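Asker: task: produce atomic coordinates for the following.
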Amino acid sequence: MEENSVVKEFELLKEAFNEENLELQLEFVSRLVPLAKHLGPELTRTDLLPFLQDHMDHHDEILLNVSEQLEQFLPLVGGYQHAQCLLDILVKLCDVDETLVREKAVAAMSQIAKQMDADSMQKVFVPVVESLSNQEWFTGKCSATGLFEVVYPHVSEEKKSDLRNIYRILIQDDSPIVRRSAAIHLLKLIQLMEPEHLKDQFVPVFDNLAQDSMDTVKVLAVEVAVALCKRLTENDIEELIFKSIEGWAIDQSWKLRQKLAISIPAVQEVIPFAKTRGKILAMYQKLLKDEEPEVRKLAVRSLGEYCQTLKKTYQSPPQQEDNFEPVFLQSLLPHIKSLSTEHNEEVRAVLSSTLISLISVLSEECFKQHILPLVVEMLETDISPQIQANILQNLNSLPATMDLSKPFHSLKGVLRSLIVNSSTHWRTRRCLLVAFMHIAKVTNKEYFVENLKVYYAALLGDQVFAIRRTAPVILPLLVKYYGMNWTVEHIIPYFNMFRKDRNYLYRYVPLFGIMELISPSVDTQEKQYLKGSLLSSVNKKVSKIMAKISMMVDKIKAKLEENACKDILSLKDSIIFDFKEDNLRLYAEDTLDILEQNHNCDIFNTTEKDVEEDNVYVEGLLKLVYTQCIGIVLTLFEDPIVNIQIRSIFILTKIKEIVDKLVRELERDSVKACLDSLSKEELDAISKEVEEEMIVKKEDSSSESVDDGLNVQDRRKSAKETRQIIKVSEKETVQTKIPDIIVDAVHCAEKLDDLAIAEEKSDSTKQTEIKE
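Answerer: Predicted coordinates:
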């Protein structure tokens, strides 16, 4: 920047500050650092900073931005030797009423202090801290409390003594705002201070905090107590701190009791001594049955963490044996049972989110005997959909060895109740997707068919788009657990049903499902289709799988070369696939994160077990694409709705991309070696097998062949139960509009009846043929 330009820029800055144009002022303030660089240290000190100091009566947003810029100014004024000019303006900013401006100014001063040597710190910075501490107005004192932790370690012992005395005065100031600020910053100062000074000078200060007349100050005494206990000896804690902590459990201030409830694990951790363990447990028991629901709620939220810290105290030396479980059963379990049926729904909701986490501190046998029955009871009897959803969503915390089919014998009824009664709580229904995968992980495929499949289908066709959009996400995980053949038999028929739905929004569901199967959203790994045992193992079974994959790829390539597919693929360059408003995370929210964290989401990875069980994902996917998916896409491309046509083009394009990538992966030397190891006779046999597997069945348009895993009686029973639920719901919604979920339930019941009648007719026909 030329000299004239610099002068002009400075003049424009002055004009902007003299005019009441906030946007223009903010623009010039954002350019203060470049301007100072070009002005040089001397002009910055003599012209720019004095000008800014004279204009401290501007909008708070301007002052906030000035504070942020000044944090970078120390090298621009010539180093810490010239820090005084910066400190002068920052002291003014430390004195404004707006808290954010003061905090930013304190942060800037802290950065400047860190770059000073000890001598400059004591000569230049300490007087600034003392000056702020001695101001009459609360703003300067509040700002000063945040600077002691920066200064204290770098000054002489004599000056440290002065600073401690000043801080003790601030923490006992007449203004509650100053006392609160001092208490907050005392937490860091305690870590820096010598133990002897803590005991002599700051324990009395702690006593004052613990008895403060203002709740906002008093609650901070809990954190200060924890910080002090980390630095003091066992005897000092017992003599000087513990009595105050013990009294907080019955203090008149519910906010203090609430703070203690959430901090009780930290209290137990810093006071792990056998002498006080029982007293802390007694305090926690009082908090669990506190008369204030907000206290009980936070006490319950601390249950898992408190149990973990309590268990550690029994396992740490010099303990002879671990008595945690007997203590838990005697002292905590009765309170947990009482809370599971208490009147406050919010407390029960927190308990429902916490109960299952106790598996991490209890033995499996103890958990199954005492906690699991409570979980089942809350799930089956609590009328709150949120509580039921919380339990289902946390089932993943249970070990994979724990069979849930017996304790959750009435799970089917719970799921039906949740879906029907959650018309206004659609996120509760979406939670079921996570629950389905948790249950699938610890049960077999037959259990899923009998208890979960029909409800998963209901979520695929939910009236809320976000659920319909999210429901297909778990399909790749179901394939990993149960196999592609199971998925084709039990889930894909629903796609054929949805693609004919009269409402075009439901015709999207098969496209969402196909997209998730070919490009899983839960798979965070690099998209490579031949991986794992397919590359690392060389044996006849792997070679056969590789040959099948190669032949399947060739068949799909040929299919995509047919006119019907070719014409669709030719449109891909002329169509803009803009699905920004269809961002899956927008609809799934944290569902995707939970699934990724709790399940092995490397979908295309092939293990030795997958090879042995013929459950290779990519092989099953190619078979599904050829026999089902391409046909569904071709049908939906003929849809009258343009958006469905566009998404069909997008899906077919994705299939083409996957096939092309597989062609490249099949060119690897390791894959060629597998194929070369097979004889011509073996290849001919594999080719014949592929031909048999890749037969595209013609759809019977006269009836839907959706096998929901239920026999005729089960279907009629399910339809009857659904109608009974509907009748109850209709009575409860007198003079109100019946929720859409009820209408969906009626539709579902009708379909179940239709399926039952169709099966009866089919059975009757078969019997007649047998007789003939």
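
Asker: alpha carbons only for contacts and neighbour counts from here, please
Answerer: Noted.

Asker: give the other helices and strands that the helix or strand containing L163 contacts.
Answerer: If you go by DSSP states H and E, L163 is part of helix 157-170. Judged by 3 or more Cα pairs under 8 Å, 6 or more residues apart in numbering; DSSP states H and E, the packing partners of helix 157-170 are helix 126-133, helix 138-145, helix 176-192.

Asker: what residues of the first one count as buried?
Answerer: What that stands for is helix 126-133. Neighbour counts using 16 or more other Cα atoms under 10 Å place 126, 128-130, 132-133 of helix 126-133 among the buried residues.

Asker: same question for stretch 406-424.
Answerer: In stretch 406-424, counting by 16+ other Cα under 10 Å, buried: 408, 411, 414-423.

Asker: contacts for it?
Answerer: 372-373, 376, 379-380, 385, 388, 428-429, 451-452, 455, 725, 739-742, 745 (Cα atoms under 8 Å, 6 or more residues apart in numbering).

Asker: also this sequence, please, to line up against the first:
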Amino acid sequence: MDSDELYPIAVLIDELKAEDINLRLNAIHRISTIALALGPQRAREELVPFLQESLDDEDEVLLALADELGRGLEDQLGGKAFAYLLLGPLENLATVEETLVREKATESMTKICAVLIPPQHEEYFVPLVKRLSSGEWFTSRTSASALYAPVYPFVSEPTKAELRKGFHQLGADDTPMVRRAAAKHLGPFTKTLAKEHVVTDAIPVYRRLAADDQDSVRLLTVQDLIIIAQLLDSSQVKDQLLPSIRQSVGDKSWRVRYMVGNNFVELAEAVGKEIVQDEMVGAYVQLLKDNEAEVRTAAAGQLPGFSKLLEPEVILTRVLPCVRDLSTDASQHVRAALGKEISGLAPLLGKDATIEQLLPLFLLLLKDEFPDVRLNIISKLEQVNAVIGIDLLSQSLLPAIVELAEDKQWRVRQAIIEYIPLLATQLGVQFFNEQLSNLCMQWLGDTVFSIREAAIVNLKKLTEVFGVDWAKTTIVPKVLAMGNHPNYLFRMTTIFAITTLAPVLNLEVTRDLVLTTVIQLVGDPIPNIRFNVAKALDVISENLSSSPEGRELGRARILPQLETLRNDNDPDVRYFAMRALDKAGSRK
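Answerer: Now for the predicted structure:
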């Protein structure tokens, strides 16, 4: 073997020993290319053993190596028959101290498990799992728990029995980190089991972990509970899991109860309708009344999803009293979560109950001192509108909307502006003109630039909703009138509005109304206005260029103004005018 044949490995060794971490990372990312250059045999005989020994490095480099080994490197080793060779380096990586490296190593081993030839699962992968499961350091045992699910479907029945026993031992490990890993991976492993083994093997492990003295272990068993419930029929759930469900809902740790609350709909759907009516309603009420705000917030987020599983009278008699309490909850986060979800009850309760029971709560939340509560209510009004109709909705909620539109916090005003097109679509043009039109124009004169900017975008969206004819009579004259305002900020707003509206206005409105105001502002004393006029003329010219009449209008009325601005004494004005002229010339 001459020196040229050794070159790729030599380069890799040198780069992996370099002081610069970027060089080492670069070497790792080129492993596939180096393996290809070496050829399958040398890659198997030289590269893989070398990688198996390359563990004395920074965590970032080891993480990259763990990732690269799972990226189809077996193709460069000669095909799937040799994929098992990659398990050696990965097994070493699965025992290191850094969690991210171990997780990436088990992820890559899972990928390799899927491409192994069937006899190789028992020959190579299962012994690896056993070695990791009995490792002296907890790091190897935590990695092992992730590898039972991938290999289980590919092995014989006696080996499956050994794997079930091995996982049971991990669930009873003395080290909390190992039990935590077992709780995390019990669900995926359970999915691979036959139904009888779910009852005989998975449930005992679950029960042990669900009763663990560490809440960091117990909270991970909530997902396991859901998966097990999904795999059992209703009678088995009632016999095997009801005590566990009650235990989780009443757990002494708020973090466990939070996990139950955050996943309550999924759990309720898994246990079946009969148990929902008999048990889960009481459990949900208990979570809504929990003494920890985080738990109440999580439960409030499940409100419409869980209520869909209930009859309307159950919602009214059991759930709604808790909702009323939450609407005045001491925690603003609880009220905000409720505001986001309460509208979802309207389709479930129907028109009469919504008007009688929910509307008072909407109005209460719309007056909440916390902006997010009010905004969350506004964002979901279309659900209420679909149930009670726009007349009742507008009569009840419009005063609150107007109050929000004038809120002292500009972010609240901005958020309301963004919802106006949605409200306009729901309310209709007549109602909008009578109640909200003046409000939209008022925002154009707001002291905060972001509000003025949002108001201009809002006018464009409203024009798209109601049409150009509406804009011609309702908003364009008011916008153009601001062009004569003595305060230059109002004149600037007019130019910004024209630039934004131009693409949605037709030739007639542009010719008869817009251009007159723009041309008038060509001679404005403020340079910032003049160069924004040049920008506006550029946009208008581009929109007019789509028709012969528009191009003629551009040549007759726009080009002379740009020529004037090209000779302006301000360099920025000249720059934007020249740019507009160049673009106009390219469109001829």
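
Asker: onto which residues of structure 2 does the helix holding L163 of structure 1 map?
Answerer: Mapping helix 157-170 of structure 1 onto structure 2 (TM-score structural alignment) gives residues 157-170.

Asker: and that stretch, how far out from the chain's middle?
Answerer: Chain-centre distance of stretch 157-170 of structure 2: 38 Å, with Cα atoms, centre = their mean, to the nearest Å.

Asker: which of the residues in it are buried?
Answerer: Buried residues in stretch 157-170 of structure 2 (16+ other Cα under 10 Å): 160, 163-164, 166-170.

Asker: that older thread, now list the buried members of the contacts of stretch 406-424 of structure 1.
Answerer: Here, 16+ other Cα under 10 Å leaves 372, 376, 379-380, 385, 388, 428-429, 451-452, 455, 725, 739, 741-742, 745 buried among those.

Asker: from these, which land in helices?
Answerer: 372, 376, 379-380, 385, 388, 428-429, 451, 455, 725, 741-742, 745 (DSSP state H).

Asker: widest-spaced pair of the residues you listed?
Answerer: Spatially, the most separated pair among these is L372 and I742, at 31.7 Å (Cα to Cα).

Asker: quick one: the helices in the stretch 351-500 of structure 1?
Answerer: Under the criterion DSSP state H, counting those that start in this stretch, the stretch 351-500 of structure 1 contains helices at 364-366, 372-381, 385-393, 411-421, 426-442, 445-451, 453-460, 465-470, 475-482, 484-490, 492-498.

Asker: looking at the ones you listed, which is nearest to A221 of structure 1?
Answerer: Closest to A221 of structure 1 of these is helix 385-393 (Cα to Cα; 33.5 Å).

Asker: counting by contacts, list what the closest one packs against.
Answerer: helix 345-354, helix 372-381, helix 411-421, helix 426-442.

Asker: neighbours of H197 of structure 1, how many?
Answerer: Other residues lying near H197 of structure 1 total 13 when counted by other Cα atoms under 10 Å.

Asker: and it, how close does it get to S410 of structure 1?
Answerer: Counting by Cα to Cα, to the nearest Å, the gap from H197 of structure 1 to S410 of structure 1 is 63 Å.

Asker: circling back: which of the helices and strands packed on helix 157-170 of structure 1 is buried the deepest?
Answerer: Ranked by mean neighbour count, those are led by helix 138-145 with a mean of 26 (mean count of other Cα atoms under 10 Å).

Asker: which is the next helix or strand following that one?
Answerer: Past helix 138-145 of structure 1, the next helix or strand by DSSP H and E is helix 148-151.

Asker: show me how far that following helix is from its chain's centre.
Answerer: In terms of Cα atoms, centre = their mean, the centre of helix 148-151 of structure 1 is found 36 Å from the chain centre.

Asker: return the list of helices and strands in contact with it.
Answerer: helix 99-114, helix 176-192.

Asker: dump these to CSV, plus distance to Q308 of structure 1.
Answerer: Below are those laid out as CSV (distance: least, Cα to Cα, whole Å):
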stretch, distance to Q308 of structure 1
helix 99-114, 37
helix 176-192, 25
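
Asker: so for I632 of structure 1, which of the ones you listed sits nearest?
Answerer: It is, among these and with distance given as Cα to Cα, helix 99-114, at 58.0 Å.

Asker: mean offset of that closest one relative to structure 2 (after superposition)
Answerer: Compared with structure 2 after fitting, helix 99-114 of structure 1 has a mean deviation of 1.5 Å; criterion: mean Cα distance after the TM-score superposition for structure 1.

Asker: picking up where we left off before, and the two most separated of the buried ones among the contacts of stretch 406-424 of structure 1?
Answerer: Maximum pairwise distance among these (Cα to Cα): 33.5 Å, between L372 and P739.

Asker: quick one: the aligned residue in structure 2 for V376 of structure 1 from V384 of structure 2, how far?
Answerer: Matched by TM-score structural alignment, V376 of structure 1 corresponds to L363 in structure 2. Distance of L363 of structure 2 to V384 of structure 2, given as Cα to Cα: 13 Å.

Asker: quick check: V488 of structure 1 touching L624?
Answerer: Yes - V488 of structure 1 lies in contact with L624 (Cα atoms under 8 Å); the separation is 7.4 Å.

Asker: can you list the buried residues in stretch 212-222 of structure 1?
Answerer: For stretch 212-222 of structure 1, the neighbour count (16+ other Cα under 10 Å) marks 212, 215, 217-222 as buried.

Asker: same question but for stretch 273-285 of structure 1, I mixed them up
Answerer: 277, 280-285.

Asker: alright, I will stop here.
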